[in-house]
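Participant: this one's sequence-less:
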């Protein structure tokens, strides 16, 4: 196993990313997450620039709209050359299938980005799910329902808590992608996350990818923190 943690570039602009990346060797190829904050400020150019530096990109825009709109948006996203992107599973099977179709149509090389669906945000507690979303099932049942819907729709996997990854793979298939945010090294602040685990625990729980933000991006020594988390994620420490 030699997997890279996905680094969440939750910065407001390119300038701050340039400062952050200056701590890394130029030849270090990263897997980075570009989310709403950054994409809405810098636009598609931020994706082109990061790709030019040799980094892989998870474009985390969590699309959720009528099927036709999502399909059209995904055609454009495919043309950006990102490696992974996502939708909200709550948009339903027709929307997810439309998203996949848009990615396929927009991919000039016939190899669309990995497409995954958000189940329940790792910042959401079971109580909040009940009160805010009006769902009477358990959080685990909700996550599994969304995961199975994503698989039926042809998607590659889901965004979920590492705590749910093993159950999702059992309910779907062993190669179904479980990308897990909410990763914190032992002793780190959990911030606004509710369902968190360490990199080592995520590995034990069958996560396919882990996303790490502040423990790396807000570290006094970002590269050293990145290497430490990468080693733990790969079972080297």
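Facilitator: Ah, there it is. What you are looking at is a predicted structure, and each value in this text was computed from that prediction instead of being measured. Residues are numbered from 1 along each chain as shown.
Participant: from here on, just use CA atoms for contacts and neighbour counts.
Facilitator: OK.
Participant: could I get the full set of strands for this structure?
Facilitator: Remark: strands assigned in the chain by DSSP state E are 6-8, 31-35, 56-63, 84-88, 114-118, 157-159, 177-180, 209-212.
Participant: before we go on, here's another structure to hold up against the first:
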């Protein structure tokens, strides 16, 4: 199946908001959507089942980070929901990532968060006391994720080329912080346009507010798709 399309971040506070938003798209159009913490905590697993029933792909963005056994058990539950992709925090360590892979099974894609795209190098060094460069931290985490047999990482598009060089060409780089030219950056610090992300080798891009808060979300999505696929 061809999953090469922008992932829409369904960052809505309620199940009803999701239903209204998805109803604006043509019937039968298959989307790839991200369900994050806000929506999952508000609506629970039923929202995943609903979106899957509509025929869409789901990236469940819960960023698990706990002891290995807890993460393994939680991943087994998520696997039963039929998610297509989910994630953990690479900071949880190699054994936790291996446990996540074991709990989820081999079919859904499993990726790891390196450094959030809202994090600057100064914040990382001050708040996390990681005294390398931001790029070195991201590449280190990517290597550990590959060692744990994960499919890839969540990273800024600015780090894609270095990660590909340090791992393999088929190691997934999923990049949030994507903004069309002229868009408000919001709380993102390391951003890139869809076409630029494609040029550096991003495998997936995640776009939220430029689509979900647009006056015409369908037109905004189609424009980003066109830029991404061109």
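Facilitator: Okay, I see it. Being a predicted model, the structure only gives us computed values, none of them experimental.
Participant: follow-up on the earlier one: would you turn the strands of the first structure into a markdown table with mean neighbour count?
Facilitator: Listed next are the strands of the first structure as a markdown table, based on neighbours: other CA atoms under 10 Å:
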| stretch | mean neighbour count |
| --- | --- |
| strand 6-8 | 22 |
| strand 31-35 | 22 |
| strand 56-63 | 20 |
| strand 84-88 | 24 |
| strand 114-118 | 24 |
| strand 157-159 | 28 |
| strand 177-180 | 26 |
| strand 209-212 | 22 |
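Participant: may I see these arranged in a markdown table, with distance to residue 132 of the first structure as well?
Facilitator: Output for the strands of the first structure, formatted as a markdown table (distance: least, CA to CA, whole Å):
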| stretch | distance to residue 132 of the first structure |
| --- | --- |
| strand 6-8 | 27 |
| strand 31-35 | 24 |
| strand 56-63 | 19 |
| strand 84-88 | 16 |
| strand 114-118 | 17 |
| strand 157-159 | 20 |
| strand 177-180 | 22 |
| strand 209-212 | 25 |
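Participant: can you name the residues of the second structure that stretch 176-194 of the first structure overlays?
Facilitator: With TM-score structural alignment applied, stretch 176-194 of the first structure matches the range 171-189 in the second structure.
Participant: and stretch 150-161 of the first structure, by the same measure?
Facilitator: Under TM-score structural alignment, the match for stretch 150-161 of the first structure in the second structure covers residues 145-156.
Participant: tell me the buried residues in the matching stretch?
Facilitator: Under the neighbour-count criterion of 16 or more other CA atoms under 10 Å, stretch 145-156 of the second structure has 145, 146, 148, 149, 150, 151, 152, 153, 154, 155, 156 buried.
Participant: can you pull the contacts of the third one?
Facilitator: In this case it means residue 148 of the second structure. Residues near residue 148 of the second structure by CA atoms under 8 Å, 6 or more residues apart in numbering: 94, 95, 97, 98, 101.
Participant: residue in the first structure paired with the third one?
Facilitator: For residue 97 of the second structure, the aligned position in the first structure is residue 96, judged by TM-score structural alignment.
Participant: how deep is that match tucked in, by neighbour count?
Facilitator: Residue 96 of the first structure has 32 neighbours, counted by other CA atoms under 10 Å.
Participant: could you find the closest non-adjacent residue to it?
Facilitator: Leaving out its chain neighbours, the residue that sits closest to residue 96 of the first structure by CA to CA, 6 or more residues apart in numbering is residue 153, at 6.1 Å.
Participant: quick revisit: I'd say the match of residue 97 of the second structure and residue 150 touch.
Facilitator: Yes - judged on CA atoms under 8 Å, residue 96 of the first structure makes contact with residue 150 at a distance of 7.0 Å.
Participant: not counting its neighbours along the chain, what's nearest the spatially most distant residue from the centre of the first structure?
Facilitator: Farthest-out residue of the first structure from its mean C-alpha position, per CA atoms, centre = their mean: residue 136, at 26.5 Å. Closest residue to residue 136 of the first structure apart from its sequence neighbours, by CA to CA, 6+ apart: residue 130 at 6.0 Å.
Participant: picking up where we left off before, and the match of stretch 176-194 of the first structure, how far out from the chain's middle?
Facilitator: With CA atoms, centre = their mean, to the nearest Å as the basis, stretch 171-189 of the second structure stands 11 Å off its chain's centre.
Participant: sweet, I'm off.
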